[in-house]
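> below: sequence and its predicted model.
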Amino acid sequence: MHRPILGILGGVGPLATAYFMECVIHKTPAERDQDNIPMVVFNDPQIPDRTAYILDHSEPNPLPELEKVVAWLEHAGADYIAIPCNTAHYFYDPIVEAANVPVLNIMRETVARILKTAGPKSSVGLLATSGTVESGVFQDYLSEASLRAVVPTKREQDEVVMPLIYDHIKKNLPYDATEFLEVARRLHEEEGCETVIVGCTELSVVYQDLDEKPAYLVDAMDVLADRCVEFYRENSAKYVEDLPVVALL
């Protein structure tokens, strides 16, 4: 029986991809193996660094490799695609143009989640790579929803957020989340941010590992996983109905 297959454009980064798959499985209401979502995953760590390119266009461009992985996922049978990397959504529009199946948008889904509880013109903190912050893509989605984005100070970004991502999570090394959580707390309490977005899937690894998750944190990867499950449940009947009828003689 063909059901909608989730394609995951992974490797950006590899550990975040593994956490994302686990997150989708945990969120799927299943009583047996067969109730889970079929997935095809290309965990391609050879995709050039997204932040490096966004900050300096003389660096290798990730887009051609991202498009290749999308084509591979479609060829492998993916009916819809998720990209568990916020920074890669800088390239979202050309990726969608290259795709022949729906590509979910982690930023758009996260903003939609926030709008369910946020008041008009609320301030929203954003914890993300410098590539995401400098590109302004996430801020644009928030602005379109009449939400004001607040980012960490340059010192916090350079000395806390980026080292946690690049010197610990991406290297699969131990980390201490204390300073990271302090930046989030400051955005919430001192900057008046009702919500603080965990807007990098490496930071989502930190979020998923927290024993106690502050209520004001919204993890973009967690939101994307919810949307993957929702898409699957919305479309399962359609894909079954689209199966050809085979006459039995």
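Sure thing, it's come through.

> use CA for all of it now, contacts and neighbours both
OK.

> in the chain, which spans are strands?
For the chain, applying DSSP state E gives strands covering 6-10, 39-43, 80-82, 123-127, 148-150, 193-198, 217-219.

> and V160, which of those strands is closest to it?
For V160, the closest of those is strand 123-127, at 10.5 Å, according to Cα to Cα.

> and the longest helix along the chain, what's buried?
Longest helix in the chain by number of residues (criterion: DSSP state H): helix 220-241. Residues of helix 220-241 classed as buried: 220-229, 232-233, 239 (neighbour count, 16 or more other Cα atoms under 10 Å).

> distance from the chain centre to it, please.
Put simply, helix 220-241 sits 15 Å off its chain's centre (Cα atoms, centre = their mean, to the nearest Å).

> who touches that helix?
Identification of contacts with helix 220-241 by Cα atoms under 8 Å, 6 or more residues apart in numbering yields 1-6, 20, 23-24, 27-28, 37, 82, 84, 86, 104-107, 109-110, 113, 197-201, 204.

> let's bring in a second model and compare:
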Amino acid sequence: MERFFTVIGGMGTAATNSYVRLLTERTGATKDQEFMNYILVNHATVPDRTSYIMDHSQPSFYPALREDILQQSQLHPDFMVMVCNTAHYFFDQLQALTTVPLLHMPHVAINEMCRQYPKAKKIGLIATAGTIADHIYENEIKAAGREVTLGDQHVRDMVMQLIYDDVKGTGKANPDRFKEILRIMRDDFGADVVVLGCTELSLANEQVPLPEFNLVDPQSIIADKSLLLGKAFRQSVANGRHLLAEVQAGRA
């Protein structure tokens, strides 16, 4: 297979399926051959990312992702995406393993946020405790010149319940819990925009659309960028590489 990309997923599987659905729905294909070529690595047995970040005595998820990156690199995809925000804890180490470009979902998402909401000053972030502790989104938002609010412990506990008890546990978002989290972030903490810093939250956004809130959905954004890049590489490798550099620099 030529002109394809690799998706490192399975963290969790339902959220990865959401990414694939978005990719399929947005391709605009009218026949089989117009869809994207990609390899999906649904590595469901990767150890829990947040557990390790919060307690290094727990199993590390790095060896599993290292194996995935090295295996896929041998197939020479045009680029790779990793559809788990918390897994970006090891982004630098994983990118150092290969010459294949690995898209940095938080970086790409915050660049897109700045284009979508140029006047937003205070950005709410909801994510796993691991992503919050890692500061990966917080640092990206601050580097973009915006203020960050993480809410309080009550809202962060609600977010973990939504991610682990609802979406991971049952495959379904709790609509009332999701809406209340967003309401608190907007009304009580003054967030102009809320970043959904976990792919389970992206699945919640797919299942329970709430247009009354200004949201940044990194998984939705990375699906769009994957599609954009996949089409560019099909036109020519030169086009793909040029657009890839633009996406990584935040210009596309």
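Perfect, I can see it now. Every value quoted in this text rests on a predicted model; they were computed, and no experiment measured them.

> coming back round to it: including distance to R32 of the first structure, could the buried residues of helix 220-241 of the first structure go into TSV?
As requested, these are arranged in TSV below (distance: Cα to Cα, whole Å):
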residue	distance to R32 of the first structure
A220	28
M221	25
D222	22
V223	24
L224	23
A225	19
D226	19
R227	21
C228	19
V229	16
Y232	16
R233	16
Y239	20
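
> farthest-apart pair in these, please.
Among the buried residues of helix 220-241 of the first structure, A220 and Y239 lie farthest apart (Cα to Cα), at 27.5 Å.

> circling back: compared with the second structure, how much does the longest helix of the first structure deviate?
The superposed helix 220-241 of the first structure is, by mean Cα distance after the TM-score superposition for the first structure, a mean 2.1 Å from where its aligned residues fall in the second structure.

> re earlier: tell me the one of the buried residues of helix 220-241 of the first structure nearest V124 of the first structure?
When these are compared for distance to V124 of the first structure (Cα to Cα), A220 wins out at 13.0 Å.

> the closest one -> the second structure?
Using TM-score structural alignment, the equivalent of A220 of the first structure in the second structure is P218.

> the first structure: helices as residue ranges?
Under DSSP H, the first structure gives helices at 14-27, 50-55, 63-75, 92-98, 106-115, 130-135, 137-144, 154-156, 162-163, 178-189, 201-209, 220-241.

> count of neighbours near the aligned partner of N43 of the first structure in the second structure?
Superposed on the second structure with TM-score structural alignment, N43 of the first structure falls opposite N42. N42 of the second structure: 17 surrounding residues under other Cα atoms under 10 Å.

> contact partners for N42 of the second structure?
Each residue near N42 of the second structure by Cα under 8 Å, 6+ apart is listed here: 8-11, 13, 16.

> any idea how far E2 of the second structure is from Q95 of the second structure?
Applying Cα to Cα, to the nearest Å, the value for Q95 of the second structure to E2 of the second structure is 22 Å.

> who has more neighbours, the two?
Neighbours of Q95 of the second structure and E2, each counted by other Cα under 10 Å, are more numerous for Q95; the result is 17 against 12.

> list the contacts for the more buried one?
Counting by Cα under 8 Å, 6+ apart, Q95 of the second structure makes contact with 101-102.

> can you check H104 of the second structure too?
81-82, 88, 91, 248.

> ok, residues contacting stretch 136-149 of the first structure?
By Cα under 8 Å, 6+ apart, stretch 136-149 of the first structure touches 89-90, 107-108, 111, 115, 120-126, 132-133.

> the residue nearest in space to the middle of the first structure: what's it in contact with?
Geometric centre of the first structure, nearest residue: P84, 3.7 Å, by Cα atoms, centre = their mean. Applying Cα under 8 Å, 6+ apart, we find P84 of the first structure in contact with 8-10, 12, 16-17, 20, 106, 201, 221, 224.

> select from the residues you listed the one having the most neighbours.
Going by other Cα under 10 Å, M221 tops the contacts of P84 of the first structure with 33 neighbours.

> measure it to S204 of the first structure for me?
Distance, M221 of the first structure to S204 of the first structure, using Cα to Cα: 6 Å.

> go on, V133 of the first structure?
In terms of Cα to Cα, V133 of the first structure sits 16 Å off from S204 of the first structure.

> the more surrounded of these two?
Between V133 of the first structure and S204, counted using other Cα under 10 Å, S204 has the larger neighbour count: 24 against 21.

> identify the spatial nearest neighbour of R108 of the first structure, chain neighbours not counted.
Y141 (6.6 Å; Cα to Cα, 6 or more residues apart in numbering).

> and the one you found, how far from N235 of the first structure?
Distance, Y141 of the first structure to N235 of the first structure, by Cα to Cα: 26 Å.

> how about D209 of the first structure?
31 Å.

> how about A112 of the first structure?
Distance of A112 of the first structure to N235 of the first structure, given as Cα to Cα: 20 Å.

> how many other residues sit next to the residue nearest to P101 of the second structure when sequence neighbours are not counted?
Leaving aside its sequence neighbours, P101 of the second structure sits nearest to F79 (Cα to Cα, 6+ apart; 4.9 Å). The number of residues packed near F79 of the second structure is 24, by other Cα under 10 Å.
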